[in-house]
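> Below: sequence and its predicted model.
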Amino acid sequence: MTSSAPTLTRALGAIAAAASGIPGPARPPEPAVLAVLAERAESTVVRSGGLVAKAHAGDTDSAALSVRLRVAAHPLLDGILLPPAALPGTDGALSAPVHGRTVTVWPFGRPVDPDAPDSAPWEDAGRLLARLHSVPVAALPGPLPPMRGPAKAARGVARMLAAGAAEPAVLAAWRGLPAWARDEAPQPRDGAALCHGDLHLGQLVRHPAPLGPWRLIDVDDLGLGGPAWDLARPAMWFAAGLLDPADWGRFLGAYRAAGGPAVPADGDPWPHLDVAARALAVQTAAIAVAKAAQEGRVLDVTEQAVLDTCRRIAEVKCSSTPGEGPRPVRARR
């Protein structure tokens, strides 16, 4: 963290406390009331009472984020995305610059319990995605920015190279992707929908906490794109042998039953998920390799499984377009 991190964290705490109506400098809030939920280079999140304040990444496109926030607050997204709250002391503004970072305020939601994998809300995730992908884009504030999934995949590879760890299998799998999946060309417009862009179980919370319905959070990558990208991370985990087939079936089955447009209602989904799943395998492996290099350690079991998936992708020379060539090779169990 930079030397400005404590100042930013304190400012976020004051914003969240003011938004929650909790006294600020008069007395320090108790730890249960004020808590740092995340403190990373790309985001810092502080909770006070029933609200959290988030400082977005320093290179955030504030204009694009403004559109994303208005989409999240739109009535068509009610019950799908957690809506932002207005910043205190403003005339209903949904974001503001604070110490060089764009800051937003959100209701607090209870996250998925990482220690209770059997209770993971896979069906809820599938249904929420199907509803998100079915929102009529023309009725939303715009113009919608592109979904940032491919841009994040490219950043993952760049991070690996910057760490001096040019893993051949990752680069070979990366080169096998179409230009749009490498963020080197515009994303296809056919079948484009409103997409989350970074779907994983950490992007779901119960609101109102602790037992309210599940909602999607984090709009930083929200935008127009191919809905298959939002299914790609669970698909990649399944292909890598890291997600139980029953859980994959729960997720995919709920998505299909809710009318999700990314895959047909029945039959083999892989021709439609192939490119995005390969891209997520590359992104995940690249970040894992970069972290291991920076920390001077070997890959852990999960990281190695994703890297092995990239090796299998490179070996079978998967096609660069959906519906052509073999699917990613499944890991042996």
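Alright, I've got the coordinates.
> CA only for contacts and neighbour counts going forward, please
OK.
> Tell me the secondary structure at Asp221.
The three-state label given to Asp221 by DSSP: H, G, I helix; E, B strand; the rest coil is coil.
> where along the stretch 151-300 of the chain do the strands fall?
Counting by DSSP state E, counting those that start in this stretch, one finds strands in the stretch 151-300 of the chain at the ranges 193-195, 204-206, 214-216, 223-225.
> Select, out of those strands, the one closest to Trp248.
strand 204-206 (16.7 Å; Cα to Cα).
> List of residues touching the closest one?
Residues from elsewhere that reach strand 204-206 (Cα atoms under 8 Å, 6 or more residues apart in numbering): 109-112, 125, 212-217.
> The structure to be compared is supplied as follows:
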Amino acid sequence: MTGTAPLLRRLAALTTAPGPAPRTAPEVLADRPDGTVVRAGRTVAKAHAPDCDPHDLAARLRIAAHPLLHGILLPPLPVTAPDGFLIRADDGRALTRWPYGTPVSPDDPDAAPWQDAARLLAHLHSVDVGRLSGPVPPMRGPAKAARALTRLRTALAPGTHPAPLSAAADAVERAWSLLPPWSRAAAPPPRTELLCHGDLHLGQLVRHPTTGGPWLLIDVDDLGVGDGAWDLARPAAWFATGLLAPNIWSGFLAAYRAAGGRAVRPAGDPWPDLEVPARALTVQTAALAVAKAAAAVRPLDEIETAVVDACARMTSLPQQLAPAALDVG
């Protein structure tokens, strides 16, 4: 367990409603280095990553609670009166409270709400940043990609792992080296006009209210201004590497454009806008895959091999992620 017993007790206390009403036993939903999440009934409490900047997180929480984000982001619950959304644990970690929402079911991939996600992103990217209170921090997507490479390098000390894993790590490193500095968090991004989620995947959607409610985006840890194409890059990369069916990708892209999404051109080939972020997300995914395989002392599985192979293609054809898969005009 990543969360210590005192931390888990503190999170459980945050989920418990005061008064004589029956209480639901707390349940640990996630316990990872980047976050520990506990649920009881209709409330969730989260301990954010130890290296989370509390000032930036406080700004992100204010944005999630802003009326302009109603119907787009799940709003946080106050933890202090009248509207404080963040407190600190004894170990310094930031703690927040949220309404519980029903997540996407992993058992029914055909029902995955890709088009709902696309519309939510389009609405998020259309928010007038100037109307939000206080400064808006930068989107942290590139920083997460850089951390994935650090994790890879830590996990694979030279000469300590089988040759296939070492070769996979080399392919990831070569692909990383070809990316522009901004996508490696080594320079400011060229576009910073849109409010971005920063880590879009299906695990970042819930229905709220839980019974028949609309889909909403969750997890604001990476929310901020930046290049909105980063939010489309993971499904784009999955399509390009053969992990997402063409009809799902085309439906996602069409829904985003129909809802007025501004991160890609309104018609025609979106790839000039998506190429760099999609390559960066592919490298990030591959780096984490190799690091996890090394930690578990196992070979890469089929999906992990696919993303590493995509990195290898990037080094032979630096301007293309998967040439045969990208005719999506």
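Ah, there it is. Since the structure is predicted, the reported quantities are computational estimates derived from the model, not experimental observations.
> what's the TM-score here?
Once superposed, chain against chain, the TM-score is 0.92 (TM-score structural alignment, normalised by the length of structure 2); 315 aligned residues with a Cα RMSD of 1.8 Å.
> So what's the residue count around the corresponding residue of structure 1 for Val104 of structure 2?
Superposed on structure 1 with TM-score structural alignment, Val104 of structure 2 falls opposite Val112. Val112 of structure 1 is flanked by 18 other residues according to other Cα atoms under 10 Å.
> For Ser48 of structure 1, see how far away Val112 of structure 1 is.
Counting by Cα to Cα, to the nearest Å, the gap from Val112 of structure 1 to Ser48 of structure 1 is 19 Å.
> circling back to that earlier point, so which of the contacts of strand 204-206 of structure 1 comes closest to Val316 of structure 1?
Once Cα to Cα is applied, the member of those that ends up nearest Val316 of structure 1 is Ala125, at 31.0 Å.
> quick one on the thing from earlier: in contact with the match of Val104 of structure 2, which residues?
120-121, 201-202, 204-205.
> As CSV, the residues you listed with distance to Leu37 of structure 1 and neighbour count would be great.
Output for the contacts of Val112 of structure 1, formatted as CSV (distance: Cα to Cα, whole Å; neighbours: other Cα atoms under 10 Å):
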residue, distance to Leu37 of structure 1, neighbour count
Ala120, 20, 16
Pro121, 21, 18
Leu201, 16, 17
Gly202, 12, 14
Leu204, 15, 25
Val205, 13, 25
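> Which one of the residues you listed is nearest to Ala277 of structure 1?
Out of those, the member with the shortest distance to Ala277 of structure 1 (by Cα to Cα) is Leu201, at 16.3 Å.
> Now do the helices in structure 1.
With DSSP state H, the ranges of helices along structure 1 come out as 5-20, 62-72, 122-133, 149-162, 168-175, 228-239, 245-257, 270-295, 301-316.
> so how far is Pro117 of structure 1 from the nearest residue to Pro213 of structure 1 once chain neighbours are set aside?
Closest residue in space to Pro213 of structure 1, ignoring its immediate chain neighbours: Arg206 at 5.3 Å, by Cα to Cα, 6 or more residues apart in numbering. To Pro117 of structure 1, Arg206 of structure 1 is 16 Å away according to Cα to Cα.
> the more surrounded of those two?
The neighbour count for Arg206 of structure 1 versus Pro117, taken as other Cα under 10 Å, is higher for Arg206 (18 against 10).
> which residue in structure 2 lines up with that one?
Counting by TM-score structural alignment, Arg206 of structure 1 corresponds to Arg207 in structure 2.
> Next: Ser134 of structure 1.
Counting by TM-score structural alignment, the partner of Ser134 of structure 1 is Ser126.
> Can you pull out the residues in contact with stretch 62-78 of structure 2?
So stretch 62-78 of structure 2 is contacted by 61, 84-86, 96-99, 120, 123-124, 127, 132-133, 208, 214, 216-218, 220 (Cα under 8 Å, 6+ apart).
> Residue range in structure 1 corresponding to that stretch, please.
The aligned range for stretch 62-78 of structure 2 is 70-86, by TM-score structural alignment.
> mind listing what's buried in the matching stretch?
Within stretch 70-86 of structure 1, the residues that qualify as buried are 70-73, 76-77, 79-86, counting by 16 or more other Cα atoms under 10 Å.
> The most centrally placed residue in structure 1: what's it in contact with?
Centroid check for structure 1 by Cα atoms, centre = their mean gives Asp198 as the closest residue, at 2.2 Å. Counting by Cα under 8 Å, 6+ apart, Asp198 of structure 1 touches 149, 221, 230.
> Apart from its chain neighbours, what residue comes closest to the first one?
On the basis of Cα to Cα, 6+ apart, the spatially nearest residue to Gly149 of structure 1 that is not a chain neighbour turns out to be Gly197, at 4.9 Å.
> And for the last one?
Closest residue to Asp230 of structure 1 apart from its sequence neighbours, by Cα to Cα, 6+ apart: Leu199 at 5.5 Å.
> residues touching the one you found, list them.
So Leu199 of structure 1 contacts 230-231, 233 (Cα under 8 Å, 6+ apart).
> Could you report the distance from it to Asp124 of structure 1?
Look at Leu199 of structure 1 and Asp124 of structure 1: by Cα to Cα, they are 13 Å apart.
> next one: Pro145 of structure 1
Pro145 of structure 1 is 26 Å from Asp124 of structure 1, by Cα to Cα.
> same deal with Gly92 of structure 1?
31 Å.
> okay, those two: which has more neighbours?
Comparing Gly92 of structure 1 with Asp124 by other Cα under 10 Å, the one with more neighbours is Asp124, at 19 against 10.
> OK, contacts around the more buried one?
214, 251, 254.
> Which single one of these is nearest to Asp308 of structure 1?
Nearest to Asp308 of structure 1 among the contacts of Asp124 of structure 1, with distances taken as Cα to Cα, is Phe251, at 23.9 Å.
> how far away is the equivalent of Asp183 of structure 1 over in structure 2 from Gln320 of structure 2?
Here Asp183 of structure 1 is matched to Ala185 in structure 2, going by TM-score structural alignment. According to Cα to Cα, Ala185 of structure 2 and Gln320 of structure 2 sit 21 Å apart.
> now Gly134 of structure 2
39 Å.
> Looking at the two, which one has more neighbours?
More crowded of Gly134 of structure 2 and Gln320, by other Cα under 10 Å: Gln320, with 19 against 12.
> shouldn't the more buried one be in contact with Ala312?
No - with contact defined as Cα atoms under 8 Å, Gln320 of structure 2 does not reach Ala312; the gap is 11.0 Å.
> Asp247 of structure 1 versus the residue nearest to Leu252 of structure 1 when sequence neighbours are not counted, what's the distance?
Nearest residue to Leu252 of structure 1, sequence neighbours excluded (Cα to Cα, 6+ apart): Gly126, at 6.4 Å. Gly126 of structure 1 is 11 Å from Asp247 of structure 1, where distance means Cα to Cα.
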